[in-house]
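# Pasting a predicted model and its sequence here:
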Amino acid sequence: MLPYMEADRRCLLDIEARILDLERSISTLRTEQARVQERLNSYTYPILTLPNEITLEIFLRFLPIYPKSPPLIGLHSPTCLAQVCRQWKELVLTTPELWRAIGLRGKIPYKQRREISAVWIARSGACPLSIDIELPPSYRSLPEMCIEALAHQARWEHLKLNVPLSAFPVFNAPMPLLQSLDLDINSLDSSGGEIEFNGLSLLRRVVATGLAVSKVTLPWGQLTSLSLYADARQCLSVLRQAPNLVHCHLDLWTSGIFDSDQVEQDIALPRLEVLVLDNAYGLSMLGVLNSLVIPALRELELEEDSLGENPISSLQSFIAKSGCRLERMDITRVGGGKGDANSYHLAFPSIPIFLDGVVVS
């Protein structure tokens, strides 16, 4: 036998022995691996032992408070919860309340938004819906992504529309569940006809901006809460039709000062308790204030510059005319203001007054 063959045989025997040792080690490791995996499989995460009712309450608090809509994808979306584990996925996909607020806005491509919204509407079951649609001013027609939502308008409970007037949807069917409506229809193009809604028997809250005020026809008389950003004359025209308001916020803009001698007749708001008057242009709102008679008013918030040269006298006249008993008056001042804190305190000793957020005492 050649010498090198003997050496190879000894080397082969050594290799086989080493392989046998490694196989024993691998077998030992696989046995240990199985034991560890068995322990992991038997472990139940504490949160997964919670009753479904509690888990669902956690999920609902994880999402934005309804009717605000969560993002369609990513963090704070119900789809995020469905990706954690199989148990959560089954729970999320079978809970309609998690899919009832749909926001058709953001930077997601329109085709993807259309597909996602169709899935969400299907998962929402028979739940009332909160719909938030936003389109850029350049749009001249309603995109397909909104068609699926429109088909379910009988289930709309809250509706927010920020769309061009030319792309405003046509509502031919009633919306018997609608409680709140938020319209922002400012547009590069003011073309378009009147905006009409049907069957709004439960509508109580409206927020309307710009063109929406003059173009829209709503059951103003049944509203209890109203926020308007519009020309002063448009606001007063709406207020004449809304005697049941409890809360009113007017953010006024106009081409000129709305003087008291332009008011046709007083507007009675017998149930109004909270009135907020904003004016980003620093224009006088005496004409608006003097036209209102609000006997139940408890809280008044406005800007001192909008009350003319003698704001304290203007407020005294308004309070005396309305016969109201204010419980709080918030006055915002620019610069030093026209009346000092002591003057306000002396003029209204029984009313808590806040000047720029600081209580007058």
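Happy to help now that I have it.
# CA atoms for contacts and neighbours, from now on please.
OK.
# Assign a three-state SS to residue 312, would you?
helix (DSSP: H, G, I helix; E, B strand; the rest coil).
# Wait, it touches residue 346, no?
No: using Cα atoms under 8 Å, residue 312 is not in contact with residue 346, being 10.2 Å away.
# Can you pick out the residue with more neighbours from those two?
residue 312 (18 against 10; other Cα atoms under 10 Å).
# what separates the more buried one from residue 260, distance-wise?
17 Å (Cα to Cα, to the nearest Å).
# just residue 277 next, same as before
Distance of residue 277 to residue 260, given as Cα to Cα: 16 Å.
# quick one: which of these two has more around it?
Higher neighbour count among residue 277 and residue 260: residue 277, with 18 against 15, using other Cα under 10 Å.
# ok, second structure coming up, stack it against the first:
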Amino acid sequence: MADDTPSTESTIFNYYRSSVLRKMPPEIMTNIFQAFIDLDRPTAALHCATELATVCKTWYNIVMTSPSLWTNIFVFGRMVFAKGVYQVVKEWIQRSKTLPIDLFLFGDRHGSSDYLYSDRSREVFSNMVQLVTVLAESSHRWRAISFNIPFAFVRRLCDMAQDLSQLHSVKYSYKCRDSWGGSLQWKKPLSLETMKIGFKLTSSLLETFNVRSDSLTHLTVKEMSVERCMDTIRGSPVLRYFKTGLTDAVPIEDFVPPLPVVHEVLESLALLVAMDPNLLDRLLPLLTLPALHTLDLDLVGNQDPHIVQEFLRRSSAPITSMKLMH
């Protein structure tokens, strides 16, 4: 993050070393800086403190007065539970003025939840609550969130967030899952466009997250059953991209086929399966996708190719890309 004291050290970005740069208006300079930051997200964000502390005063002033450069908030590793981080995040949010905010919350690779059960657990928990409180105050400006942190943080943020009218994208990593079956539901139902779920989905999106599926256009789920997959497609009328892994093949004598689904707008479908050909055999005969453009299928074992052929014939879709992995 930016240092409060402008530095006049020379760097390759030094504004006064180039007559061309010196003549550029601040708007163009801002775009150049934004392009540099975007080259390597989120890695570049880790080094912003060094970059902003060593640029010339003119560059510094441009960055500090450009709200568009402060709309992405990255909190990494132990910083999620560190003392005083909420103050830095609060200032960062203030610099973004009224623009929409994208949050990227990443826990420690060794398991950030361990900090909550350490000898300093009370202090660590207090630090987390302060950070969540500051973030929640800006919830009316959230545009997208990427969660890669323990359940406890996500749970508290869901509880404290209020107006989420601008939120259109949420991504959950496997770290968000709670082994005790705790709730990840938001306080009020959400209508999102994009969701990515890095763990097995055992119930509906509404039951698990309090997210309505009728506005989803892009959905990625690590694993779900055939029945859950069909219910999800059926309940997502504007879904255009869908990727999931199929699991939990029940014995053939216990399988009750869901009602067939004709989805008029789904354009891209990717299905990964465990070592059981019955999964695709049960799903594809129930699907008709006349708008399909891209198809990725994971064929295993003695998979019957006629199942795929019949699906393609029935859908009669304008497919432009097809990948069959065996």
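Alright, I've got the coordinates. Nothing here was measured: the structure is a model prediction, and the numbers come from that model.
# Quick one: map residue 144 of structure 1 onto structure 2.
In structure 2, residue 144 of structure 1 lines up with residue 130, judged by TM-score structural alignment.
# Now its match: closest residue in space that isn't a chain neighbour?
The spatially closest residue to residue 130 of structure 2, leaving aside those adjacent along the chain, is residue 86, at 6.0 Å (Cα to Cα, 6 or more residues apart in numbering).
# was I right about the one you found contacting residue 134?
Yes: counting by Cα under 8 Å, residue 134 is a contact partner of residue 86 of structure 2 at 6.3 Å.
# if I look at the residue nearest to residue 130 of structure 2, how far off is residue 161 of structure 2?
16 Å.
# Which of the three states applies to the alignment partner in structure 2 of residue 178 of structure 1?
Aligned counterpart of residue 178 of structure 1 in structure 2: residue 167 (TM-score structural alignment). Put simply, residue 167 of structure 2 is coil when judged by three-state DSSP.
# Now do the same contact list for the residue lying closest to residue 167 of structure 2 once chain neighbours are set aside.
Nearest non-adjacent residue to residue 167 of structure 2, counting by Cα to Cα, 6+ apart: residue 143, 4.2 Å away. When contacts are counted by Cα atoms under 8 Å, 6 or more residues apart in numbering, residue 143 of structure 2 touches 100, 101, 102, 166, 167, 168, 169.
# what does residue 156 of structure 2 give?
Neighbour list for residue 156 of structure 2: 129, 132 [criterion: Cα under 8 Å, 6+ apart].
# Residue 142 of structure 2: what's its closest spatial neighbour, skipping adjacent residues?
In this structure, residue 142 of structure 2 finds its nearest non-sequential neighbour in residue 101, 4.7 Å apart by Cα to Cα, 6+ apart.
# Translate the one you found into the numbering of structure 1.
Checking TM-score structural alignment: residue 101 of structure 2 goes with residue 129.
# I'd guessed residue 243 of structure 1 sits against residue 269; true?
Yes: Residue 243 of structure 1 lies in contact with residue 269 (Cα under 8 Å); the separation is 5.0 Å.
# the more surrounded of those two?
The neighbour count for residue 243 of structure 1 versus residue 269, taken as other Cα under 10 Å, is higher for residue 269 (22 against 19).
# Which residue in structure 2 aligns with that one?
Under TM-score structural alignment, residue 269 of structure 1 pairs with residue 263 in structure 2.
# excluding its backbone neighbours, what's nearest that match?
residue 289 (5.3 Å).
# quick one: contacts of stretch 17-36 of structure 2?
If you take Cα under 8 Å, 6+ apart as the criterion, stretch 17-36 of structure 2 is touched by 15, 16, 59, 62, 63, 66, 69.
# whoops, I mixed them up, stretch 85-95 of structure 2
With contact meaning Cα under 8 Å, 6+ apart, stretch 85-95 of structure 2 is reached by 64-67, 70-71, 73, 79, 127, 130-131, 134-135, 138.
# Of these, which belong to strands?
Mapping the contacts of stretch 85-95 of structure 2 onto strands (DSSP state E) picks out residue 73.
# Next, count neighbours for residue 193 of structure 2.
Residues lying near residue 193 of structure 2 (other Cα under 10 Å) number 19.
# Under the alignment, what does it map to in structure 1?
So residue 193 of structure 2 corresponds to residue 204, using TM-score structural alignment.
# wouldn't that match be in contact with residue 219 here?
No: Residue 204 of structure 1 lies out of contact with residue 219 (Cα under 8 Å); the separation is 9.2 Å.
# ok so, going back, from residue 123 of structure 2, how far out is the match of residue 144 of structure 1?
Distance, residue 130 of structure 2 to residue 123 of structure 2, using Cα to Cα: 11 Å.
# got it, and residue 159 of structure 2?
21 Å.
# Spell out the residue ranges of the helices in structure 1.
Here structure 1 has its helices, by DSSP state H, at 3-42, 52-62, 78-81, 86-93, 110-123, 147-150, 211-215, 232-239, 286-290, 311-322, 341-347.
# Compare those helices and give me the one nearest residue 185 of structure 1.
helix 211-215 (5.6 Å; Cα to Cα).
# Give me the distance between that closest one and the centre of its chain.
Chain-centre distance of helix 211-215 of structure 1: 21 Å, with Cα atoms, centre = their mean, to the nearest Å.
# Show residues contacting it.
For helix 211-215 of structure 1, using Cα under 8 Å, 6+ apart, the contacting residues are 183-186, 190, 193-195, 228, 230, 234-235, 238.
# Could you turn the buried ones of those into a PyMOL selection?
In PyMOL syntax, the buried subset of those is picked out as below (16 or more other Cα atoms under 10 Å):
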select buried, resi 183+184+185+186+195+228+230+234+235+238
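# Pick the one among the contacts of helix 211-215 of structure 1 closest to residue 287 of structure 1.
Among the contacts of helix 211-215 of structure 1, residue 235 lies closest to residue 287 of structure 1 (Cα to Cα), at 11.9 Å.
# What is the aligned counterpart of that closest one in structure 2?
Aligning on TM-score structural alignment places residue 235 of structure 1 opposite residue 229 in structure 2.
# and its match, what is it in contact with?
Listed by Cα under 8 Å, 6+ apart, the contact partners of residue 229 of structure 2 are residue 246.
# Once you drop chain neighbours, what's closest to residue 353 of structure 1?
Nearest residue to residue 353 of structure 1 in three dimensions, chain neighbours excluded: residue 329, at 4.9 Å (Cα to Cα, 6+ apart).
# spatially speaking, which residue is in the middle of structure 2?
Structure 2 has residue 171 as the residue nearest its centroid, 2.5 Å off, counting by Cα atoms, centre = their mean.
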